[in-house]
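S.K.: Below is the sequence, then the predicted model.
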Amino acid sequence: MIKSELINRLAERNQHLTQRDIERIVGTIFDEIANALSRGDRVELRGFGAFSVKRRPARTGRNPRTGTAVEVQEKFVPFFKTGKELRQKLNLSGKQSDDSE
């Protein structure tokens, strides 16, 4: 699902809100998660999962075309760990589709 599909689904379920309002809400949520991560904070959405930032140290890599050594700088990457309820829901839905075959 892409962002526009999420907005459309939310609009279908919340017809009392305008499409523009839903776009602002979704954008604000994503912006707040990104801002919190950029500050080094952890964002936890109970039942869904937690976003955090992992540090990747500097290292020597290889250029895949030429094979020459390339210095890769230290970087920080977003990390998502699923919550217990989401994992259970995913595993339950997988078992239901197996039972129907």
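M.R.: Perfect, thanks for sending it.

S.K.: drop to CA atoms for contacts and neighbour counts, all remaining ones
M.R.: Noted.

S.K.: Strands of the protein, start to end?
M.R.: Using DSSP state E, the strands found in the chain span residues 43-45, 49-56, 59-62, 69-72, 75-82.

S.K.: middle-most residue in the protein, spatially?
M.R.: Using CA atoms, centre = their mean, the residue of the chain that lies closest to the mean C-alpha position is Phe80, 6.2 Å off.

S.K.: Tell me how many other residues surround the nearest residue to it once chain neighbours are set aside.
M.R.: Excluding the flanking residues, the one nearest Phe80 by CA to CA, 6 or more residues apart in numbering is Phe51, at 4.6 Å. Applying other CA atoms under 10 Å, we find 19 other residues in the vicinity of Phe51.

S.K.: One more to weigh against that first structure:
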Amino acid sequence: MGHVTRRDLIARVSDETGFSHQEVGQVLQKLLDCLKESLGKGETVELRRFGIFQVQMRKARKGRNPKQPETDIIIPPRPVVKFKPGKEVRELLAKLGDRLTQEG
């Protein structure tokens, strides 16, 4: 499996819509800025049929310094972004899982 970059997304949307790469890049950047701003305020971002981005607090936990494994350290609680896929994404992932299971 490969990965998709911002440039790949811009090229694909540009090719499919006829908008220039620059226009698509500006819209994508504005979308990401709005998403980041909303999450930074602790807001939930819901994109119907795609999924929900939500800020949650990760609990404090014990960790180890690899350079001093005998010493435990406490990793403090911190906010993290969780993604809950929507129905269409869940269905695609289920199909992918079935295909990967058959290959393996």
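M.R.: Received the coordinates, thanks. The structure displayed is predicted, hence computed values, not measured ones.

S.K.: TM-score, when you put one on top of the other?
M.R.: TM-score of the superposed chains, computed with TM-score structural alignment, normalised by the length of structure 1, equals 0.82; 98 aligned residues with a CA RMSD of 2.3 Å.

S.K.: What is the aligned counterpart of Ile52 of structure 2 in structure 1?
M.R.: Using TM-score structural alignment, the partner of Ile52 of structure 2 in structure 1 is Ala50.

S.K.: tally of neighbours for the closest residue in space to its match that isn't next to it in sequence?
M.R.: Counting by CA to CA, 6+ apart, Ala50 of structure 1 lies nearest to Glu44, which is 4.2 Å off, once chain neighbours are set aside. For Glu44 of structure 1, the neighbour count with other CA under 10 Å is 16.

S.K.: just Lys67 of structure 2 next, same as before
M.R.: 7.

S.K.: what about the counterpart of Arg24 of structure 1 in structure 2, distance to Phe19 of structure 2?
M.R.: Under the alignment (TM-score structural alignment), Arg24 of structure 1 pairs with Gln26 in structure 2. According to CA to CA, to the nearest Å, Gln26 of structure 2 stands 11 Å off from Phe19 of structure 2.

S.K.: how much space between the closest residue to Gly40 of structure 1 other than its chain neighbours and Pro78 of structure 1?
M.R.: Using CA to CA, 6+ apart and skipping residues adjacent in sequence, the residue nearest Gly40 of structure 1 is Val53, 6.6 Å away. From Val53 of structure 1 across to Pro78 of structure 1, the span is 5 Å (CA to CA).

S.K.: Can you pull the residues that touch both of those two?
M.R.: Common contacts of Val53 of structure 1 and Pro78 (CA atoms under 8 Å, 6 or more residues apart in numbering): Leu37.

S.K.: More neighbours: which of the two?
M.R.: Val53 (18 against 12).

S.K.: ok, now which ones touch the more buried one?
M.R.: Leu37, Gly40, Asp41, Arg42, Phe76, Val77, Pro78, Phe79.

S.K.: I figured the fourth one hits Ala34, correct?
M.R.: Read that as Arg42 of structure 1. No - using CA atoms under 8 Å, Arg42 of structure 1 makes no contact with Ala34, being 10.2 Å away.

S.K.: And the residue nearest to Phe80 of structure 1, how close does it get to Gly27 of structure 1?
M.R.: Relative to Gly27 of structure 1, Phe51 of structure 1 is positioned 17 Å away (CA to CA).

S.K.: Mind telling me what the residue nearest to the centre of structure 1 corresponds to in structure 2?
M.R.: Matched to structure 2 by TM-score structural alignment, Phe80 of structure 1 sits across from Phe83.
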